[in-house]
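**Q** I'll drop the sequence and a predicted model, then ask my questions.
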Amino acid sequence: MLGALQAFCPSSPYARRLILVRGVRAVGQGAMIVSFTLYLRELGWSAAAIGLLLSAIGLINAALSLFFGALGDKMGPKRLLLLHQSLVGLILLPMLFYSGRFLITVAAFVGNLGRGQNGAAGPFSAVETAWLAGFLHSQERGNAFSLNSAAGFFGMAVGSLLAALQPLWQPLFHGDSAFRPLFLLPILAAIFAVGVLSTVPDIAPKPPIQSPHSTSPSIRIRIQEGLRDFRMLILLSLTNAFNGFAIGMTSPLISYWFAVRYHVGPERIGSAFLFTFLLTGISALLTGHLTQRVGLIRSVVIPRSIGLLLLVLLPLAPTYPLAALLYILRSAFNRGTVGARQAVAIGLIPERWRALGISINNISSSFPSAVGPSLSGWMLQADELALPFYCAACLQGFYLVLYFLLFRHVDNRSNLPNPELT
């Protein structure tokens, strides 16, 4: 196992540190995806109110992602990420003692609570992705982004396990306060991130190096290249919108759905999430290996097609153990492809505006994903427990067809050598 992980590790020590930060940050996020909506339910929030909060978090973070992506290309990623992690630690600290609605709302926005980002840095995730890409050879991207994704899933597994242990200390607390110690995890993760990120050098955009006798491409050629890159980005964003909408319909409220549908608590939900993220992390590593065999696009489409079938079957499960098993397998096949999809996007976005391009790509799924919890929360409030899954399945199916038809030819392009790193 260690040998396999070493084969996935990028050559740059700075890239490895960024991946480590993602894994540690994911521990806090794993605890929150299990417990945050259950915490709000314990406080008396309705399903519709919880869904509205999660939607608002997604919408605002998506809008900020575009702004910070453009800013990251101008000033470099390091200061932005350090500022973000410092704010997360400071604003989540009062959550250990208070449960007022205003505080919860502000902390949820800053900490991206309950959204299950797999270790990503909220609205700064595009900036961090571009930072990581700057330390990678293009040939490493498939494996490195798969390892980055796997680190997030393994961290989420640890966080889910810790959330599942909540009944051990629950007798020491009164009511909803039993959830509060779990907020220590994202706080400590933020402190760790500040310490490690401060040791990673910044990467500023580099102008192309030209000899005195070299000639720049003509304006016509640059316009053609820009239009080609923009067209590919628009097509990628269009397909991601369907995927994001599908994710938003199911993932943010899945803990709440398990609790309502099967009457289970955080210990059983957290245990299921533990195995979910462990298996998904392994799947992400296997997908990285699969990209070398069948290419990036097929490494996305084949596993996600299996995940689509499992998504249809999930709401039909008569018992919680069967539903948990279907959810675990579906997550492994579906979310294990995150690294491969990131590698495709990186290959399509020019170096000169990479952070902004990744932001545009991210918000194309983030905005629809943000709308999803409001709709699914309303459906759950109306006791339509299966409808969100069937809506998501239709959207995911359309996404897979578009993704394959539009990008089946880009594998060769996404693996072209990066002249700045070779």
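**A** Right, received. Where do you want to start?
**Q** alpha carbons only for contacts and neighbour counts from here, please
**A** OK.
**Q** for the residue positioned nearest the centre of the chain, helix, strand, or coil?
**A** By CA atoms, centre = their mean, the chain has its centre lying nearest to residue 117, at 3.8 Å. What DSSP: H, G, I helix; E, B strand; the rest coil gives for residue 117 is coil.
**Q** included below, for side-by-side comparison, is a second structure:
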Amino acid sequence: MIREPIRLQIQKWNNWLGHHPTLRRLQLIALLRSIGQGFAAVETSLYLRDLGWSGASIGGLFAAAGLFRTLIVTFTAEINALLGPKKYLLLYESLTAAAALMVILSSRTVPLCLAVIAAGFGMGHSGSGGPAAPIERRWLGAFSRKLTILFGKHALLGYAGMGLGAFIACLTPLLQIRLPNQEAYRLLFIVPAICAFAGGALILTIQGGARRRSAMGEESRLAASASAAPPPSVKSAISRRMSLLLAAGVIMLGFLILVARGSASFSLLSALMPVLLFLLLIALAMIRAAGSSPEEMAGMMNIVQTVAVTLTSTMSAYWFSERFRVSATEVGLVIALSYLLAGALSYVLIHASERMGPIKPVVSLQLAGAVCVLLLPLAPSFVTAASLYALCSMFNLGTRGTRYAVMMDEQPIRKQRSPSSRLASFLIRLGAILWPGAFGRMIDEGEHMLPFFLAAAVQLFSTWRFSKKEQTKAPLS
């Protein structure tokens, strides 16, 4: 009598995950990966701080990890064509498991740096899934036409997993009662190791996902047809000029901030130079992509929005620890709550997008998130700052599933991105690599407000561009 309700619950869970076994397994793999990401998002910077690393050093290591992830994401299509999605995801999970074991076994600088760079520990604040995400989303999209529902559930599972991982990171002070501080941090890295091993085991049970030569030929044909497309219209040229003016405005904002803070120390001004270079790279990317197709421009703005959200969340654990001198438990609870709220909002957006269309809810929530980002560094207490951080994470991250659904609804599953689109994407991601080091140095210099103002400026710009999409777009079915 007890087994029957359990079977019914399992059946309901399977029905909710998806109608196909591969779809269900891919969703569970994403959940497991997110648990490891959420744990590392809290634990990595605090562990490095406990080892005596400065904010600039931690940011520099995260920048190196970001560069490695950017290179992998840029050449995802080629790697996928060589290995197939199944082997690609299996390789990624294996690399993550090996990196976690390396952290457990050694606290020396070289192995620790290699592990953080290879696995991207501490870099998954946006919940995007890292280099595995593009292949995983394409694979998921092949099983359903209802992309808003599909990616809404995918985002919900991702944020639920990250919230659980952040809660696990809260156990660090309990272990530190019996173990030295560094040993407690290292021991808990068994969490991402177990999640990666379990994810790899699930991947091995999936049927299909092998490299297909026919698909590669189809992508080549699509790329050839794209290269024969007609030249950009006058409207595209106007859009290019508008993007140039807007990008120049963002850069001028950065220079105005520099002038306004002219009395700051030379070290702080030097820390801001990578930020200006980051703004310049975003400007170049937007100018480069302004004359591209609407679906490619939508993809670019999705990347910019993801980067803008990452600017706020990167090194957030370190910022809370330095600004308010709180423990890993308090930081972990705040970050865990923010991910759980983001997951709840992504689920609500599944139904809201069907009634109102996907554009209007996303724009409204992202604007609310930008306001919270502006207010966050002004918070006088930890409780106020924690509340604002949870809200801005909920508003910003909760729209991820809907944004991906919009992007993939406009861009066919097998349509290969043009060289212009790939170059623009690379420039944006390259610019984001500069951010952690600059953020860390500004915190070391006692500047706790300026990073958030810059992040909010980029976020407002990306939201404005996203709102320019057709407001009367029909709801996704």
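**A** Thanks, I have it. None of the values given here were measured: they were computed from a predicted structure.
**Q** show me what counts as buried in the helix ranked longest in the first structure.
**A** Identified as the longest helix of the first structure according to DSSP state H is helix 219-250. With burial defined by 16 or more other CA atoms under 10 Å, the residues of helix 219-250 of the first structure counted as buried are 230, 232-233, 236-250.
**Q** what of stretch 45-63 of the first structure?
**A** For stretch 45-63 of the first structure, the neighbour count (16+ other CA under 10 Å) marks 46-59, 61-63 as buried.
**Q** which SSE is residue 446 of the second structure in?
**A** Assigned by DSSP states H and E, residue 446 of the second structure belongs to neither a helix nor a strand.
**Q** tell me the residue in the first structure aligned with residue 451 of the second structure.
**A** Matched by TM-score structural alignment, residue 451 of the second structure corresponds to residue 388 in the first structure.
**Q** what sits closest to residue 270 of the first structure if chain neighbours are left out?
**A** Once flanking residues are discounted, residue 270 of the first structure sits nearest to residue 164: 4.3 Å by CA to CA, 6 or more residues apart in numbering.
**Q** which residue lines up with that neighbour in the second structure?
**A** Match for residue 164 of the first structure (TM-score structural alignment): residue 170.
**Q** does its match touch residue 329 like I think?
**A** Yes: using CA atoms under 8 Å, residue 170 of the second structure is in contact with residue 329, at 4.1 Å.
**Q** more crowded one of these two?
**A** Here residue 170 of the second structure and residue 329 are set side by side on neighbour count (other CA atoms under 10 Å), and the busier one is residue 170, at 21 against 18.
**Q** name the nearest residue to residue 404 of the second structure, ignoring sequence neighbours.
**A** Of all residues not flanking residue 404 of the second structure in the chain, residue 151 sits nearest, at 7.0 Å (CA to CA, 6+ apart).
**Q** what strand or helix carries the one you found?
**A** Using DSSP H and E, residue 151 of the second structure falls in helix 147-169.
**Q** for residue 4 of the first structure, the count of nearby residues, please.
**A** Other residues near residue 4 of the first structure come to 11 when the count uses other CA under 10 Å.
**Q** just say helix, strand or coil for it.
**A** Quick answer, by three-state DSSP: residue 4 of the first structure is helix.
**Q** what do you get for residue 413 of the second structure?
**A** What three-state DSSP gives for residue 413 of the second structure is coil.
**Q** swap in the one 3 residues further on?
**A** Secondary structure for residue 416 of the second structure, judged by three-state DSSP, is coil.
**Q** okay but it is in contact with residue 219, surely?
**A** Yes: using CA under 8 Å, residue 416 of the second structure makes contact with residue 219 at a distance of 6.0 Å.
**Q** check contacts around the corresponding residue of the second structure for residue 103 of the first structure.
**A** Per TM-score structural alignment, the equivalent position to residue 103 of the first structure in the second structure is residue 111. Going by CA atoms under 8 Å, 6 or more residues apart in numbering, residue 111 of the second structure touches 102, 103.
**Q** give me the nearest residue to residue 112 of the first structure, chain neighbours excluded.
**A** For residue 112 of the first structure, the spatially nearest residue (CA to CA, 6+ apart) is residue 122, at 6.1 Å.
**Q** ok, how many other residues are close to the one you found?
**A** When neighbours are defined as other CA under 10 Å, residue 122 of the first structure has 25 of them.
**Q** in the second structure, what sits opposite it in the alignment?
**A** Here residue 122 of the first structure is matched to residue 130 in the second structure, going by TM-score structural alignment.
**Q** check residue 26 of the first structure too.
**A** Residue 26 of the first structure maps onto residue 34 in the second structure when the alignment is built from TM-score structural alignment.
**Q** show me what contacts its match?
**A** Going by CA under 8 Å, 6+ apart, residue 34 of the second structure touches 127, 129, 158, 159, 160, 161, 162, 165.
**Q** now these as TSV including neighbour count?
**A** Below are the contacts of residue 34 of the second structure laid out as TSV (neighbours: other CA atoms under 10 Å):
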residue	neighbour count
127	25
129	20
158	32
159	35
160	25
161	28
162	35
165	29
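**Q** what about residue 229 of the first structure, distance to residue 351 of the first structure?
**A** 11 Å (CA to CA, to the nearest Å).
**Q** for the residue nearest to residue 270 of the first structure, give its distance to residue 264 of the first structure.
**A** 12 Å.
**Q** intersection of neighbour lists for these two?
**A** By CA under 8 Å, 6+ apart, no residue touches both residue 164 of the first structure and residue 264.
**Q** could you say which helix or strand holds the match of residue 451 of the second structure?
**A** Following DSSP H and E, one finds residue 388 of the first structure within helix 387-407.
**Q** tell me how far the next helix or strand after that helix lies from the chain's centre.
**A** Per DSSP H and E, the first helix or strand lying C-terminal to helix 387-407 of the first structure is helix 411-414. Counting by CA atoms, centre = their mean, to the nearest Å, helix 411-414 of the first structure is centred 23 Å from the centre of its parent chain.
**Q** circling back to that earlier point, what residues does the helix holding residue 388 of the first structure touch?
**A** Applying CA under 8 Å, 6+ apart, the contact partners of helix 387-407 of the first structure are 235-236, 239-240, 242-243, 245-247, 249-250, 297-298, 301, 304-305, 308, 311-312, 314-315, 376, 379.
**Q** what do you get if the cut-off is 6 Å, keeping everything else the same?
**A** When contacts are defined by CA atoms under 6 Å, 6 or more residues apart in numbering, helix 387-407 of the first structure is touched by residues 239, 242, 243, 246, 249, 376.
**Q** give me the nearest residue to the aligned partner of the fifth one in the second structure, chain neighbours excluded.
**A** Alignment note (TM-score structural alignment): residue 249 of the first structure maps to residue 311 of the second structure. Spatial nearest neighbour of residue 311 of the second structure, excluding adjacent residues (CA to CA, 6+ apart): residue 455 at 5.6 Å.
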